[in-house]
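**Student:** Make a model of this:
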Amino acid sequence: MNIRLIRIDDRLIHGQVATTWSKYTGISRIIVVSDDAASNSLQKMLLTQAAPPEVKSHVVSVNKLNDIAGHPLMTDVKVMLLFSNPKDVMRVHKSGLSFDSVNIGGMKYSEGKQMVTHSISVDQTDIDAFKYLNDQGIDLEIRKVPGDRRLKMIEVLKKGDFV
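**Tutor:** Alright, predicted model coming up:
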């Protein structure tokens, strides 16, 4: 599997992902990695239909990604892995998938979370996952679209006294 982008965006497949990021990365496949979405047949169907026509999309659980990541049919496939939260990215990394960067697009506010940017809210579980990924030497960049200025997630968390 040729991972072109790992992105955290709780909206999963939407306009920015489907058009801008797909073209920018040159992918042929989007894999949504979410236990919740993989177990919800309606959400799974909607997500697989939301990708542009030239890009195949799949929805898999975190454990299923481990099964398909090393499959011979995936060897040269250019993919975007799309997650809704950093905890699942951490789980995938701990299970042995190697990568060196994560793009963070949007994490909406909900009860128990605190805003760290206008589009990203975190709770302690998110912070712990970001700290783990950073400690592994993984670059954590905040960018909604490719043309945006890159912000380092860990610096944003430090500035806000979250870490």
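**Student:** From now on I want contacts and neighbour counts done on CA atoms only, so please keep to that.
**Tutor:** Fine.
**Student:** Could you list the buried residues of the longest helix seen in the chain?
**Tutor:** Assignment by DSSP state H gives helix 124-135 as the longest helix of the chain. For helix 124-135, burial by neighbour count (16 or more other C-alpha atoms under 10 Å) applies to 126-134.
**Student:** Report all helices and strands that that helix contacts.
**Tutor:** In this structure, helix 124-135 makes packing contacts with helix 86-94, strand 139-142, helix 153-159, judged by 3 or more C-alpha pairs under 8 Å, 6 or more residues apart in numbering; DSSP states H and E.
**Student:** So what's the gap between that helix and the chain middle?
**Tutor:** 14 Å (C-alpha atoms, centre = their mean, to the nearest Å).
**Student:** hmm, who's touching that helix?
**Tutor:** 85-87, 90, 140, 153-154, 162-163 (C-alpha atoms under 8 Å, 6 or more residues apart in numbering).
**Student:** Any of those residues buried? List them.
**Tutor:** Using 16+ other C-alpha under 10 Å, the buried members of these are 85-87, 90, 140, 153-154, 162.
**Student:** Save those as JSON lines, and put in distance to residue 101 too.
**Tutor:** Converted to JSON lines, these look like this (distance: C-alpha to C-alpha, whole Å):
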{"residue": "85", "distance to residue 101": "15"}
{"residue": "86", "distance to residue 101": "12"}
{"residue": "87", "distance to residue 101": "15"}
{"residue": "90", "distance to residue 101": "12"}
{"residue": "140", "distance to residue 101": "6"}
{"residue": "153", "distance to residue 101": "11"}
{"residue": "154", "distance to residue 101": "13"}
{"residue": "162", "distance to residue 101": "21"}
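**Student:** Here is a second sequence; please produce its structure as well for comparison:
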Amino acid sequence: MDFSLVRVDNRLVHGQIIETWLPFFKATRIVVVNDEVAGSFFRETVIRMAVPREVEVVIYGVEEFGRSQIARRRDEMRTIVLFSGVNDIVRAFEAGFRFHSLNIGNLYSDRCRLQCSPSVCLDDEDIADIRFLLDAGVAVELRSVPSDRPLDFRSLLAGGTGNGF
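**Tutor:** A predicted model of the protein is given here:
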């Protein structure tokens, strides 16, 4: 079984994840992939406290996750994998993590070049990283919550929606 959701969300675990994505996929595991969280007992504890008790929480640094068994194996657990930035997911991909689709839900950059939605603002590095993933065969969509209509980044890059790509 593939991962239920692989998502870039600079807020990592928050209300949209807990209240919409977890029930939508009936997920039983959340994997947070972030170097800062993996290195901070306090941040790790806060994330674990925010997640319902019946959901397993696993936290990795980026390269560690790319090399981990959980990134390579496919089991029956419904798993949501969260990254805080597009560059982190590219680093994990380069370390061996493979996935078929990526959801971008919340992403903000102080160097915003492209405002894709109220919650997604990309800089040049984000755009280059998304192109890398698309070229590698990953389907990339923009969607905050399951009830939103997904926007396909390949069509956005081709100028299909007038959102600035």
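**Student:** quick revisit: out of the helices and strands packed on helix 124-135 of the first structure, which gets nearest to residue 24 of the first structure?
**Tutor:** Closest approach to residue 24 of the first structure among these (C-alpha to C-alpha): strand 139-142, 16.0 Å.
**Student:** how about the nearest residue to residue 156 of the first structure, chain neighbours excluded?
**Tutor:** Leaving aside its chain neighbours, residue 156 of the first structure sits nearest to residue 116 (7.0 Å; criterion: C-alpha to C-alpha, 6 or more residues apart in numbering).
**Student:** Against the second structure, what's the mean shift for the lengthiest strand in the first structure, could you check?
**Tutor:** Ranked by residue count under DSSP state E, the longest strand found in the first structure is strand 2-9. Here strand 2-9 of the first structure, set against the second structure after superposition, deviates by a mean of 1.1 Å using mean C-alpha distance after the TM-score superposition for the first structure.
**Student:** Give me the helices and strands touching that strand, please.
**Tutor:** strand 78-83, strand 101-106.
**Student:** Turn these into a markdown table, including distance to residue 149 of the first structure and mean neighbour count.
**Tutor:** Formatted as a markdown table, these follow (distance: least, C-alpha to C-alpha, whole Å; neighbours: other C-alpha atoms under 10 Å):
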| stretch | distance to residue 149 of the first structure | mean neighbour count |
| --- | --- | --- |
| strand 78-83 | 20 | 23 |
| strand 101-106 | 12 | 22 |
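**Student:** As JSON lines, those strands with distance to residue 68 of the first structure would be great.
**Tutor:** Below are these laid out as JSON lines (distance: least, C-alpha to C-alpha, whole Å):
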{"stretch": "strand 78-83", "distance to residue 68 of the first structure": "12"}
{"stretch": "strand 101-106", "distance to residue 68 of the first structure": "20"}
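**Student:** quick one, which of these is nearest to residue 50 of the first structure?
**Tutor:** Per C-alpha to C-alpha, nearest to residue 50 of the first structure of those: strand 78-83, 13.0 Å.
**Student:** In the second structure, what range does the closest one match?
**Tutor:** Mapping strand 78-83 of the first structure onto the second structure (TM-score structural alignment) gives residues 78-83.
**Student:** first vs last residue of stretch 31-38 of the second structure, how far apart are they?
**Tutor:** Stretch 31-38 of the second structure has an end-to-end distance of 11 Å (criterion: C-alpha to C-alpha, to the nearest Å).
**Student:** cool, and stretch 136-144 of the first structure?
**Tutor:** End-to-end distance (C-alpha to C-alpha), stretch 136-144 of the first structure: 23 Å.
**Student:** buried residues in it?
**Tutor:** 138-144.
**Student:** coming back round to it: post-alignment, the longest helix of the first structure versus the second structure, mean distance?
**Tutor:** Relative to the second structure, helix 124-135 of the first structure is 0.8 Å off (mean C-alpha distance after the TM-score superposition for the first structure).
**Student:** before we move on, back to that, does the residue nearest to residue 156 of the first structure really touch residue 122, like I thought?
**Tutor:** Yes. Between residue 116 of the first structure and residue 122 a contact is recorded at 7.1 Å, counting by C-alpha atoms under 8 Å.
**Student:** between those two, who's got more neighbours?
**Tutor:** Between residue 116 of the first structure and residue 122, counting by other C-alpha atoms under 10 Å, residue 122 is the more crowded of the two (23 against 18).
**Student:** what's near enough to touch the alignment partner in the second structure of that one?
**Tutor:** Mapped onto the second structure by TM-score structural alignment, residue 122 of the first structure lines up with residue 122. Residue 122 of the second structure is in contact with 107-109, 111-116, counting by C-alpha under 8 Å, 6+ apart.
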